[in-house]
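Q: what follows is a predicted protein model with its sequence.
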Amino acid sequence: MTRHVSNIETIVDMNPGEILISVVIPAYNAERWIARTLESVQAQTHSNLEILVVDDGSRDNSAAIVEQFAACDPRIRLIRQPNGGVARARNTGWRQAKSDYIAFVDADDLWTPDKTERQLALLLASAPEVALIYSRYVMIDADDRVSYRWDGPPHDGWVFDTLLSYNFIGNGSAALVTRAALEVADGFDPALRDNNAQGCEDILFYCRVAEHYAFGMVDDYQIGYRQLPDNMSSNLPCMLRSWLMVLDEIRDRHPEKKKQIHGGIARYSRWIVRRAIHHRRFSTLPRLIAMIARQSPRIAATMLFNVAPVTLYEQFIKWRFVKHAPPAPRQRQWR
């Protein structure tokens, strides 16, 4: 594994607030959410932004909404391209960006106002070996209510082995990254979508960066990650196939990581089986188990005879409790 240092320019007298950050927003049929996302980007306390919205062949009014925002805010620019998937849209954005500091946010997610300011400060303080900064996230629903907070342990430094176990960054809207890291990783890989295995473009990119650079973390909740029934991550067989393709690529380059990759298969298998049961997608379970068995019969057996029954029992108790419980308090609104 080759370790690089970032080619961040030496900043002596320059005020961090004067540094340009390019924000790339891939958008496909995002008319319901794009205005909220743009408003959260516009509200950044680090105001020296270039905001590039890449319309990925939308068939709704996404582009028209972005044009309305751009007419009032010269920082916003709309880029149109034929539909090619989120990886190609992000690549179009960062390759046209003017800055060496690029942040990505999906067209239905939100940021806290201090997200880019605090991430840039940490990136500048951590140079040159650190090239990617991320923050914690909460999941939000269609009404911006918080439905889940990720409270896992912080991970920073050389995190490649940890990423093979699980995607602790959790989404594609969390990172501020240097152009040097994007170039070393060759951006985001459209091959996953081309092979009907979209969903893990984020973690593949993070792994490629982590092969060469250290990561930093702002230990605060700065991303509102929207979860909807029709999100890409709701297609569980596709997500599993995507993760397995990521690990296949890593295995080819790093055969010495066999143990970590096996752990990554086991942990992801547990997550996806439990998710299928939590969302009552029981018809997908046989397909998921079969896909896992092709990688590891032992892991598949654990999912079938341990994880699935235990999760079903947990959910049965929960559903019975919810059925007879008083109404839950209203969830906290995204700040």
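A: Perfect, I can see it now.
Q: please make it C-alpha for all contacts and neighbour counts, starting now.
A: Fine.
Q: packing partners of the helix or strand E117 falls within?
A: Assigned by DSSP states H and E, E117 falls within helix 115-126. If you count contacts as 3 or more C-alpha pairs under 8 Å, 6 or more residues apart in numbering; DSSP states H and E, helix 115-126 packs onto strand 130-140, strand 176-178, strand 214-226.
Q: in TSV: those strands, plus distance to T92.
A: Formatted as TSV, those follow (distance: least, C-alpha to C-alpha, whole Å):
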stretch	distance to T92
strand 130-140	19
strand 176-178	16
strand 214-226	22
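Q: looking at those strands, which is closest to A308?
A: Across the helices and strands packed on helix 115-126, A308 has its closest neighbour in strand 130-140 (24.3 Å, C-alpha to C-alpha).
Q: give me the angle between the closest one and strand 214-226.
A: 20 degrees (axes from the mean of the first three to the mean of the last three C-alpha atoms, to 10 degrees).
Q: which parts of the stretch 51-200 of the chain are strands?
A: 76-81, 101-104, 110-111, 130-140, 146-149, 176-178 (DSSP state E, counting those that start in this stretch).
Q: this is the other structure I want to compare:
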Amino acid sequence: MNAPHTLEVGLGDRSYPILIGPGLLDAGEAWRPRIHGRHALVVSNETVAPLYLQRVMTQLDGLHAQTLTLPDGESFKNLAHVERVFEALADMGASRDACVIALGGGVIGDLAGFAAACWMRGIDFLQMPTTLLAMVDSSVGGKTGVNLKAGKNLVGAFHQPCAVVADTDTLATLPDREYRAGLAEVVKYGALGDADFLTWLEAHVDALNARDDAIIAKAIARCCAHKAAIVARDETERGERALLNLGHTFGHALETECGYGTLLHGEAVAIGMCQAAALSARLGMADAADGERLAHLLQTLQLPVTPPAGVDSDALLAHMRLDKKNLGGRLRLVLWRGIGRAEIVADVAEADVHAVLDHRG
């Protein structure tokens, strides 16, 4: 195996590597030293486990390693399934030096990471993302959590992994819709703070649509480097890190209202970024042409840019009021001054948001 591309999330004595490259699941020598105790629980789902679980378990030979396979889908990212992780850890007698390995997409990473944050007040966990979305976003930065009926990711913790192992070979088995949902998060990095990257993406649309391995690997590395730098500066989202939520307040509201799993997270984010751009134009912050350019790129990557028909704008606004970025009961949104220039805007008038949700903005 060629040496993986390696980045570091710099957090002092809690710093950790991000390994990106093909064949990493079978390269235990690259990541097993990050597991310090004798207990390891590999948490996966019913889609990923048949493909990759045994390969990971082979690399854990000599440890007291067990597996837990959960149902697949956003609708299962809840406290009931976190409890199943706790039960598995208890059954194996996991102590404070145990490690939870999250093998799957963002749902598994968020859920297993949250369980690790809670077990004995915090044990190690290692991220093994198998989706593009998880590789470029959710596996990096230590955000963990689960959904409630009231909203997405309302229960969670900041708990950094001990390593992120992104085996790009796993993307070959990723369904087309899941792959494209990941591309929305890739585009997000260009939209929020890297205009040159967005231009690069526009120039490589055909390669991205064709799943060109080299181009995908470059995109993953650039996104991870961008996020790692932001997390190192603002680990617990007191300021700059909130910019990574461009499109997410709108998108999370759509996911909640439509029912978890109806829209994939990346699809909802694609729509949400276009709504954030439309609101920015309505407020006079940005030229509408920038939003049109963003929407065009997303459409060429075969992503949705408008909400499903029949979605109630009043219900969406109610979900948005529960967003974690809000302060003092006032909406606080990530908007932009144009491509590559996102910013946090406080006290956004609900009438303006409502106009955009009603497609009048």
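A: On my side now, so go ahead. As the structure is a prediction and not an experimental result, all values here were calculated from the model.
Q: give me the TM-score for this pair.
A: Once superposed, chain against chain, the TM-score is 0.36 (TM-score structural alignment, normalised by the length of the first structure); 185 aligned residues with a C-alpha RMSD of 6.1 Å.
Q: before we move on, the earlier item: go through the helix holding E117 of the first structure and flag the buried ones.
A: K115, T116, E117, R118, Q119, L120, L122, L123, L124, S126 (16 or more other C-alpha atoms under 10 Å).
Q: same question for stretch 179-186 of the first structure.
A: Judged by neighbour count using 16+ other C-alpha under 10 Å, the buried positions of stretch 179-186 of the first structure are R179, A180, A181, L182, A185.
Q: so which of those residues belong to helices?
A: R179, A180, A181, L182, A185 (DSSP state H).
Q: which ones are touching the last one?
A: Put plainly, it is A185 of the first structure. The contact partners of A185 of the first structure, taken as C-alpha atoms under 8 Å, 6 or more residues apart in numbering, are F205, R208, V209.
Q: re earlier: in the buried residues of stretch 179-186 of the first structure, find the pair that's most separated.
A: With C-alpha to C-alpha as the measure, no two of those lie farther apart than R179 and A185, at 9.8 Å.
Q: element containing R293 of the second structure, please.
A: Per DSSP H and E: helix 288-300 holds R293 of the second structure.
Q: pull out the buried positions in that helix.
A: In helix 288-300 of the second structure, counting by 16+ other C-alpha under 10 Å, buried: A288, D290, G291, L294, A295, L297, L298.
Q: also stretch 215-228 of the second structure?
A: In stretch 215-228 of the second structure, counting by 16+ other C-alpha under 10 Å, buried: I216, A217, A219, I220, A221, R222, C223, C224, A225, H226, K227, A228.
Q: element containing T144 of the second structure?
A: Going by DSSP H and E, T144 of the second structure is in strand 143-148.
Q: then Q127 of the second structure?
A: Going by DSSP H and E, Q127 of the second structure is part of strand 124-129.
Q: related to what we said a few turns ago, which elements pack onto the following helix or strand past the helix holding R293 of the second structure?
A: Sequence order places helix 313-320 as the next helix or strand after helix 288-300 of the second structure, per DSSP H and E. Applying 3+ C-alpha pairs under 8 Å, 6+ apart, one finds that helix 313-320 of the second structure contacts helix 248-258, helix 350-357.
Q: sorry, back to before: helices or strands up against the helix holding R293 of the second structure?
A: Counting contacts by 3+ C-alpha pairs under 8 Å, 6+ apart, helix 288-300 of the second structure is packed against helix 176-193, helix 265-282.
Q: tell me the angle it makes with helix 265-282.
A: Relative orientation of helix 288-300 of the second structure versus helix 265-282 (the same axes, to 10 degrees): 160 degrees.
Q: the inter-axis angle of the helix holding E117 of the first structure versus strand 214-226?
A: Using the same axes, to 10 degrees: helix 115-126 of the first structure against strand 214-226 is 170 degrees.
Q: how near is V310 of the first structure to M239 of the first structure?
A: 23 Å (C-alpha to C-alpha, to the nearest Å).
Q: again with R267 of the first structure
A: Counting by C-alpha to C-alpha, the gap from R267 of the first structure to M239 of the first structure is 14 Å.
Q: of all the helices and strands packed on helix 288-300 of the second structure, which lies closest to A232 of the second structure?
A: Minimum separation from A232 of the second structure across those (C-alpha to C-alpha) falls at helix 176-193, 15.9 Å.
Q: what angle do that closest one and helix 265-282 make?
A: Counting by the same axes, to 10 degrees, helix 176-193 of the second structure lies at 30 degrees to helix 265-282.
Q: mind listing what's buried in helix 176-193 of the second structure?
A: Result for helix 176-193 of the second structure [16+ other C-alpha under 10 Å]: buried residues 178-193.
Q: out of those residues, who's nearest A277 of the second structure?
A: A191 (9.7 Å).
Q: surely that closest one and L198 touch.
A: Yes. Contact criterion C-alpha atoms under 8 Å: A191 of the second structure and L198 qualify, at 6.6 Å.
Q: nearest spatial neighbour of A49 of the second structure, chain-adjacent residues omitted?
A: T69 (6.8 Å; C-alpha to C-alpha, 6 or more residues apart in numbering).
Q: wait, is the one you found part of a strand?
A: Yes. The assignment for T69 of the second structure by DSSP: H, G, I helix; E, B strand; the rest coil puts it in a strand.
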